[in-house]
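>>> okay, sequence plus prediction incoming.
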Amino acid sequence: MDRPRNFPEASFVDRAATVALRAPARLHLGFLDPAGSLGRSFGSVGLVIGGFETEVEISASPFDRITASGPAAHAEIERAATCVSLLQAHTGRRDPLHLRLLQVLPAHAGFGSGTQLALAIGRAFALWHGVGVPTATLAQWLGRGLRSGIGIAGFDHGGLIVDGGPGENGAPAVVLSRIPLPEDWRVLIVQDCAQKGLAGEDEKRRIAGLPPMSQALAADICHQVLMRVLPGAATADFAPFACGVTRIQQVLGEHFASAQGGRAFASESVGCLLGWVLQHRAEHLAGIGQSSWGPTGFAIFPSQARAEAAIDAMLAAGIVAPSLTLRVVSGRNTGATLLDRRLSSPLASTP
């Protein structure tokens, strides 16, 4: 049985139990003020989505071991081992365990794969050892949330999230707003299997090489978020929401273009497809853009029918490149899910 949880401050798990978690993907819709023109850098707006998940499981073992299901998960074993080592160091809990990576998000594609894997492992570790610790603390221990807090807040709550950027002491970004996405709205995910997004040292280097964003452009982004994106989502008024998201992405696409080969989209194929949506906005109004460094793009529609009609039109126009995959998903208004997999006794928790 899958149950969404507000994870307690303290928990107890019978050591005969297996603790398993599923964590959702997120789309990063943009930074509010990359240059920190008022003294606080970054700040973000983002959206948690369904259809893409990380799943991990911890159980007892005679010795520490990590196993993985499939090539994508196997590629994350080293990262997972680092997470376990950090958690053991911070908590002092070194009981032998078996960590299984059952499913992972596409890496370096704009879904927040690293943060969701780290937090899923961290929360499962804490529950299995009966350690009460907030998700923000787990994120600090594991080196996540250094720029954006969307993945951390999304792990706990889901929904459409705005954060104020990380604190000077390295604390994860404070959540300023969390609004559930209207149930009827749909997100068309456009993945380019032919390339990966930036990550690690390359990402840091390219961010450092960007020119500062003007205060006027940062103000434009914040204006769009506050007066279009958030009110649109809160009242299920799709048009201002879509226009606000698209404008934010246009500003940021131009700003980050020099780090993406001179393009607003990392993937030329994704950019062409979503540019077509923008050109046909009278028929297919959508909020379009790229998540993080891509290459994944998105188009948010007011309904399943509108999303499917847009896909049919794209296919008829012959603009879907062979490397692209299209998938329609819902927004997700809940965070990570705790799975109750009983071996000899139930998973129990105390508030």
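Yes, it's here. Numbering: from 1, shown residues only.

>>> hey, let's count contacts and neighbours off CA atoms from now on
Will do.

>>> contacting residues around stretch 34-51?
24-33, 147-150, 154, 158-167, 173, 187, 212-215, 218, 225, 329-333 (Cα atoms under 8 Å, 6 or more residues apart in numbering).

>>> an error on my part: the question was meant for stretch 286-298.
By Cα under 8 Å, 6+ apart, the residues outside stretch 286-298 that reach it are 27-30, 108-111, 187-192, 195-198, 239, 241-246, 249-250, 265-267, 270-271, 274, 277-278, 299-302.

>>> and here's the other structure:
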Amino acid sequence: MNRPEIRTPGRLHFGLLGWGPDAPRQFGGVGLMVESGGIRIAGERAPEWSAAGPLASRVLAILREIRQLAAIASHPLASAAPCHVEVLEASPEHVGLGVGTQLSLAVLRLMLELEGLPPADAPEMARLTGRGRRSGIGLHGFLHGGLIVDGGRASRADAGPPPLVARVAFPEDWSILLIRPPGPQGRHGAEERSAFSELPPLPYRTTDRLCRLVLLGLVPAVLERDLAAFGEALSDLQREVGRAFAPSQGGTYASPQAEAIVEELGRIGLVGAGQTSWGPTLYAFGRLGERDRERIGSSLRLGFQLSPSAVSWTTAANRGAAIAG
């Protein structure tokens, strides 16, 4: 391929399952890859390393980091030939859609393709990008799509990325509502690390309940295509996770408006409403036709004074990143 192009899905993170100094595994989690909110990039050989389009400066930093990590791992990408990367489509960063992870993984996949090297598996992707230190949802979702459950990171110092515990195809006829209310960006980088260091450990009983909700609630509901049961389990999980994060984000959700929107989503008949990662993006699920989706979208925009682009509908992405060129 002279100019390969890579498209990734977006990522909704439903919640982490456990953390604290005494936890045998850190974090763990469950999330869903969706058609909206992803990244599309293209690349080609060039006289020097360069990038264009939205997030171009971020791409240049990723290219440098991959080469540095490749040198540490004695990987061939350490001496990769220069390339030019163009970002063709990109959602905003730090709104809960996993853009940073998908961008890093897409750039890595592009570099491998241009060098004629085989695609990397999850552990190698983590080594070469530095991703997967906490959540493995975006890492495994990039490869596989669908509903992802990761098993958390082992406590030993040399532990790899969180392993993939379950991957389930998600019903593509379930409508997924995304809402991005105004507000600050979700925590990331040093601010996120600081927030986790200050969070109290999650009690074992809470981790037990969250794991039951995933194993005996979310996953079987998706397999049985039971939207009501899925929504009930996801809402319960979101409430538990939100309470655990309340000391850091000031409440169950990132803002009072987000909480009001989630309550309204339940009132109008959508299920499983919640906040992805640190927010501010919210989600909810239903099985709706186009007319009902338009009606609900218009009502929410008017009722909460949201911009036209703040409310959208999407579907699950049951495939990982795609490459063409």
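Yep, that arrived. Treat the numbers as computed from the prediction; the structure is a model and nothing was measured.

>>> ok, back up a step: filter the contacts of stretch 34-51 of the first structure down to just the ones in strands.
Using DSSP state E, 24-33, 160-163, 187, 329-330 are the members of the contacts of stretch 34-51 of the first structure that sit in strands.

>>> what residues in the second structure pair up with the lengthiest helix in the first structure?
Assignment by DSSP state H gives helix 238-256 as the longest helix of the first structure. Helix 238-256 of the first structure corresponds to residues 227-245 in the second structure, going by TM-score structural alignment.

>>> got the contact list for Leu114 of the second structure?
Met1, Asn2, Pro4, Gly43, Glu44, Arg45.

>>> would you map the strands across the first structure?
According to DSSP E, the strands that the first structure contains are 2-4, 18-33, 42-60, 65-68, 97-103, 160-163, 175-179, 186-192, 287-290, 297-301, 324-330, 337-341.

>>> for the longest one, buried residues please.
Just to be clear, that refers to strand 42-60 of the first structure. The neighbour-count check on strand 42-60 of the first structure (16 or more other Cα atoms under 10 Å) flags 42-50, 52-60 as buried.

>>> tell me the counterpart of Gly145 of the second structure in the first structure.
Checking with TM-score structural alignment, Gly145 of the second structure has Gly158 as its match.

>>> cross-check the contact I'm expecting between its match and Thr334.
Yes: at 4.3 Å, Gly158 of the first structure counts as touching Thr334 under the criterion of Cα atoms under 8 Å.

>>> neighbour count: these two, which is higher?
Using other Cα atoms under 10 Å, the more surrounded residue of Gly158 of the first structure and Thr334 is Gly158, with 30 against 21.

>>> what's the end-to-end length of stretch 126-136 of the first structure?
With Cα to Cα, to the nearest Å as the measure, stretch 126-136 of the first structure spans 13 Å from end to end.

>>> list the contacts for Gln249 of the first structure?
Contacts of Gln249 of the first structure (Cα under 8 Å, 6+ apart): Leu29, Gly30, Ile288, Gly289, Gln290.

>>> same question, Ala218 of the first structure
Taking Cα under 8 Å, 6+ apart, one finds Leu32, Asp33, Pro34 in contact with Ala218 of the first structure.

>>> what do you get if the cut-off is 6 Å, keeping everything else the same?
Asp33 (Cα atoms under 6 Å, 6 or more residues apart in numbering).

>>> of all pairs in the contacts of Gln249 of the first structure, which one is the farthest apart?
Greatest spatial distance among the contacts of Gln249 of the first structure (Cα to Cα): Gly30 and Ile288, at 11.6 Å.

>>> which neighbours do these two share?
With Cα under 6 Å, 6+ apart, Gly30 of the first structure and Ile288 have no common neighbours.

>>> map Glu55 of the first structure across to the second structure for me.
Per TM-score structural alignment, Glu55 of the first structure is aligned with Arg40.

>>> give me the distance between its match and Leu110 of the second structure.
Counting by Cα to Cα, the gap from Arg40 of the second structure to Leu110 of the second structure is 11 Å.

>>> how about Ser312 of the second structure, what does it touch?
Leu177, Leu178.

>>> quick one: map it onto the first structure.
So, by TM-score structural alignment, Ser312 of the second structure is matched to Arg327.
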